[in-house]
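Participant: Next input, structure requested:
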Amino acid sequence: MAYKLPTTATAPFCPSEVKGSVEVPQGAPFWKKILQFAGPGLLISIGYMDPGNWATDIEAGSRYGYNLLFVVMLSSLAAMALQCLSMRLGIVTGQDLARLSRARYSPNVARVQWLLAELSIVACDLAEVLGGALAFHLLLGCSLTTGVILTAFDTLIVLGLQGKNFRSLEAIILGLIATVGVGYIIELVLVQPHWPSVARGLVPSWHAVGEREPLYLAIGILGATVMPHNLYLHSSIVQTRVVRREKRSIASAISLSRLDTIVSLVLALLINAAILILAAAAFHATGHNEVTDIEDAYKLLAPVVGSGLAAVLFAVTLLASGQSSTFTGTVAGQVIMEGFLNLKIPCWQRRFITRALALVPALIGVQMLGNGAVGTLLVASQVVLSLQLPFALWPLIRMTNDRTLMGDFTNRMPTRLLAWLLFGVISAANLWLVVQTVGWIA
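Facilitator: Model (predicted):
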């Protein structure tokens, strides 16, 4: 039996209102079905190219050239595996990870999960605020404080999208991703990296991360790649497609959604790789091995490359990255609030609350530390995300391994082993990152 289509205009940020809103004709050709299922993966991919990723990729490229490129690749492959688990859970059960967690665990445990998930969204939004503020600072010449205040007005964008359908939101996200992608293609043409060295950087090498500093950066890349709130988000937004509650239709939906997920995250991988390659070619290869700040990278691009266009494109893509993350953060917030608390508020209010909570530490940091606040707070936001990740991974893996919940779509043994291996590696890596960061701050 198919989900009923909503009879009223829907808002793209409210997951419960757009469930089953994209109908897929049963007799449609394969290519048309692919197009209909394409979209949720794009929203997820945004979380893998936010300003937090920029900070780690730029520092890795400037310090170690192309040596840590394989870390970006392996982290993205791990993200693909975990997002596919989340997608499968949502399609098979017809419920999202947050709602299933509320039903499965005690009220106190569910409240802790909710608080940690909300904290991860605020931490991610903090990175978006800092990225947007820095972009405004670079493009308009305003102070960082003014840039932070300007980011508050993105709530107006959310208001402007009320009444639009979910496909409109997906189209907007595609446009923003295309802006980032085209910008980096042009920048790489201007920088002209040494492609044989790029290819060697894709080969995994323990020697490349054998020392403390590159290992710290490698774990930072991993921690900035897999976003905990994306796991909650993906299990919800895949339900926007109409899927008949029969084995064959569910299996087809999983296959098509898996393709959407992998292709979208490959795009994110290419953009993250492009950031690192740009930093390696523009800075490391020219002797600028200490570029660890996004603003420093912007200022050095024009004189190193010999064209002001590269610096302008850098700032524009940074702004597009931060704004696109705004949309997905709002949807994720709605999913988590509705799932854990069974509470729904207007989407613009949800956006306002999240952005207000992120603005406070951003403004305090900028006032106390000046321009140096951006790098420090970006690192702090990634540590907060790292702390929360295992609390989202554990229930996801347990649920997709549960035959009473998943039936014939339960994880097979190779998938189970891979999932628990990733859980162990990511948890250990994130714990090490947190310990090292606390020691660095002390």
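Participant: CA only for contacts and neighbour counts going forward, please
Facilitator: OK.
Participant: biggest helix in this structure by residues?
Facilitator: helix 247-282 (DSSP state H).
Participant: and the helix or strand following that one, how far from the chain's centre?
Facilitator: The element immediately downstream of helix 247-282 (helix or strand, assigned by DSSP states H and E) is helix 294-305. Relative to its parent chain, helix 294-305 has a centroid offset of 25 Å by CA atoms, centre = their mean, to the nearest Å.
Participant: Please report how far residue 410 lies from residue 396.
Facilitator: 12 Å (CA to CA, to the nearest Å).
Participant: Between the two, tell me which one has more neighbours.
Facilitator: The neighbour comparison of residue 410 against residue 396 (other CA atoms under 10 Å) goes to residue 396, with 24 against 19.
Participant: Sequence B follows; please return its structure for comparison with A:
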Amino acid sequence: MLRRAVGYGPPSLGPLNASVAVPRGGSWLRRLLAFAGPGYMVAVGYMDPGNWATDLAGGSRFGYLLLSVILLSNLMAMLLQALAARLGIATGLDLAQACRERYSKPVNILLWLACEIAIIACDLAEVIGTAIALKLLFGIPLLWGAVLCALDVFLILLLMRQGFRALEAFVASLLGLIFLCFIAQMMLSQPPIAAVLAGFIPRAEVVTNPTALYLAIGILGATVMPHNLYLHSSIVQTRAFERTEAGRREGLRWAVTDSTLALTLALFVNAAILITAATVFHAAGRTDVEDIEQAYQLLSPMLGVGIASMLFAVALLASGINSTVTATLAGQIVMEGFLRLRIPSWARRLLTRCLAVAPVVLITAWYGETGTAKLLVLSQVILSMQLPLAVIPLVRFVSDRQLMGPLVAGRALSAIAWLIAAIIVVLNVHLLVGTFSLSR
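Facilitator: So this is what the prediction gives:
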């Protein structure tokens, strides 16, 4: 109804929109399974290789102290993703389309360019993480591993041809593999339960210790991915729920349930990385472990179990591959939403991948693997810069009764959302200033 009122063109994701059937009745489990999928695709961005370095550094340096920050970050993410789902279901527009409808052309161009840069930065982290995993598991040099990452475009294209459910099943399978790897890591490292639970309680040291605060801001800044907000507002519309007020309310309820369960899984994975670092490295006095490769090399010797490092690398590889799927899909949504520009799927994904692979190849060839590690940090800084440009429009839109109709966010929810937006903006500015200060 809204699309006809504003004269909007094709629906988000074109033929995939409303392509997944949902039951009109049946048990709650059957309906939950029908709506399950988009949340797990979104959860991928919350456990991508860009998050691993901050979790490793936090655990090795401060033990379990920063678990409270991971918990807070995920709670913020759950609310923001629920708002993205609300926007898509209530309006029939994804976040990029809503920006195009509500903002002037210059503002839209700025938002589009910023989002494209953020997607490339996110893809950059995924290419580096995948290349590192290939090196650790198969001995493939980092340079050639980065080049091989361009080939996963064809995997994504093949999955898309099988339908959106096939894509979701692939992502969920790799998420399950990551989850099992870290379940095994927890069993091998045997962390002290009391200390772990205490870590989830916020403590003043997080704020009073400058280094702890900086790492905490890094964890917060790297957790909420801007492209996930665009992605989620679109892919929730793949479900064929009734486009009536009652149908939308039901769709929103199941979509929020789906994303909350999926982000709980992401919370476990991020916490598990930090807990592993705290139990294995911090407890042994190795507070200097901040690098993914360094963690891989030390895990098995320090635990005395040969499989520990392999599990770590397998989870990293699954994380990198999974993240490429969602990042390239988000790129398609952003381009079509802001520009109404439709190019062949393979061309869009190949372009996005090449823009990410090229810097990794050049930096690795010129500066070696040390330069690649710095490039990974830079990618997270770029993401931090773009995040407010996605969060602020989202909160504005879901608080707009004229746009949202009956599903507008209430005053209490809007107030909490604006508070979270303010916290994210302040912390990311702090992170940005601190990063550039340290680089001088």
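Participant: before we move on, back to that, what range in structure 2 matches the longest helix of structure 1?
Facilitator: The aligned range for helix 247-282 of structure 1 in structure 2 is 245-280, by TM-score structural alignment.
Participant: thought residue 401 of structure 2 was touching residue 408?
Facilitator: Yes: if you go by CA atoms under 8 Å, residue 401 of structure 2 and residue 408 touch, sitting 5.4 Å apart.
Participant: Stretch 432-442 of structure 1: which residues count as buried?
Facilitator: Neighbour counts over stretch 432-442 of structure 1 (16 or more other CA atoms under 10 Å) mark 433-434, 437 as buried.
Participant: With stretch 70-88 of structure 2 instead?
Facilitator: If you call a residue buried by 16+ other CA under 10 Å, then stretch 70-88 of structure 2 has these buried ones: 70-74, 76-88.
Participant: Please flag which of those sit within helices.
Facilitator: Using DSSP H, those in helices are 70-74, 76-88.
Participant: quick one: what's aligned to residue 32 of structure 1 in structure 2?
Facilitator: Residue pairing (TM-score structural alignment): residue 32 of structure 1 is matched to residue 30 of structure 2.
Participant: what does the host helix or strand of that match contact?
Facilitator: Using DSSP H and E, residue 30 of structure 2 falls within helix 28-35. For helix 28-35 of structure 2, the external contacting residues (CA atoms under 8 Å, 6 or more residues apart in numbering) are 20-23, 25, 239, 251, 254-255, 258.
Participant: What is the nearest of the residues you listed to residue 61 of structure 2?
Facilitator: Comparing the contacts of helix 28-35 of structure 2 against residue 61 of structure 2 with CA to CA picks out residue 258 as the nearest, at 34.0 Å.
Participant: show me the contacts for that closest one.
Facilitator: By CA under 8 Å, 6+ apart, residue 258 of structure 2 lies in contact with 32, 35-40.
Participant: rerun that using 6 Å as the cut-off
Facilitator: Contacts for residue 258 of structure 2 were tallied using CA atoms under 6 Å, 6 or more residues apart in numbering; they are 36, 39.
Participant: got it, and the one 3 residues further on?
Facilitator: For residue 261 of structure 2, no contacting residues are found, by CA under 6 Å, 6+ apart.
Participant: rerun that using 10 Å as the cut-off
Facilitator: Residues near residue 261 of structure 2 by CA atoms under 10 Å, 6 or more residues apart in numbering: 36, 39-40, 43, 78, 267.
Participant: Residue 134 of structure 1 should be in a helix, yeah?
Facilitator: Yes: Residue 134 of structure 1 forms part of a helix when assessed by DSSP: H, G, I helix; E, B strand; the rest coil.
Participant: For residue 322 of structure 1, see how far away it is.
Facilitator: The value you get for residue 134 of structure 1 to residue 322 of structure 1, if CA to CA is used, is 10 Å.
Participant: With residue 132 of structure 1 instead?
Facilitator: Applying CA to CA to residue 132 of structure 1 and residue 322 of structure 1 gives a distance of 5 Å.
Participant: what does residue 365 of structure 1 give?
Facilitator: 18 Å.
Participant: Next: residue 397 of structure 1.
Facilitator: For residue 397 of structure 1, the distance to residue 322 of structure 1 - CA to CA - is 30 Å.
Participant: Now do the same contact list for the residue of structure 2 sitting at the aligned position of residue 151 of structure 1.
Facilitator: Using TM-score structural alignment, the equivalent of residue 151 of structure 1 in structure 2 is residue 149. Residues in contact with residue 149 of structure 2 (CA under 10 Å, 6+ apart) are 126-128, 130-131, 134, 320-321, 324, 353-354, 356-357.
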